[in-house]
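1. heads up, no residue letters with this:
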């Protein structure tokens, strides 16, 4: 049994399997933007949320002012 595990082909197969598995895991877990300039990316989600929050705050303030005047 030990002779099978120390066979160079078996060892190479295990090493290649581990490397391929790690690359496959990185493919699904890593969020890499390699080669994409930030100008083409556009507005980030956080920037969009901040902009929408400011718009909603301004709209609520305008509604409160309208209710005070009425």
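-> Right, received. Where do you want to start? All figures in this text were calculated on a predicted structure; none of them were measured in a lab. Residues are numbered from 1 along each chain as shown.
2. drop to CA atoms for contacts and neighbour counts, all remaining ones
-> OK.
3. quick check: the gap between residue 5 and residue 13.
-> According to CA to CA, to the nearest Å, residue 5 and residue 13 sit 11 Å apart.
4. please compare the first structure with the one that follows:
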């Protein structure tokens, strides 16, 4: 049994399996990061839009206060 486990072909198959498994795991985590990054950009766009609306509203109130004074 020990001779079979120390056979170079068996060792090569085990090493290749480990490497392929690690590459597959890295590809999965890379895809998860990309989807998260896309969502963050959408959230950032939403925040920018809301900030622009708030600035416009503040400018309108400021100009209204200046006309009243």
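-> Alright, I've got the coordinates. On a predicted model such as this, the values are computed, not experimentally measured, just so you know.
5. can you calculate the TM-score here?
-> The TM-score (TM-score structural alignment, normalised by the length of the second structure) is 0.54; 52 aligned residues with a CA RMSD of 3.4 Å.
6. tell me where the first structure has helices.
-> Secondary structure of the first structure, counting by DSSP state H: helices at 2-5, 8-29, 38-41, 45-69.
7. off-centre distance for the last one?
-> Centroid displacement of helix 45-69 of the first structure relative to its chain, using CA atoms, centre = their mean, to the nearest Å, is 29 Å.
8. returning to that earlier point: can I get the helices of the first structure in TSV including mean neighbour count?
-> As requested, the helices of the first structure are exported to TSV (neighbours: other CA atoms under 10 Å):
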stretch	mean neighbour count
helix 2-5	8
helix 8-29	11
helix 38-41	8
helix 45-69	11
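9. residue nearest the centroid of the first structure?
-> Nearest to the geometric centre of the first structure sits residue 31, at 4.4 Å (CA atoms, centre = their mean).
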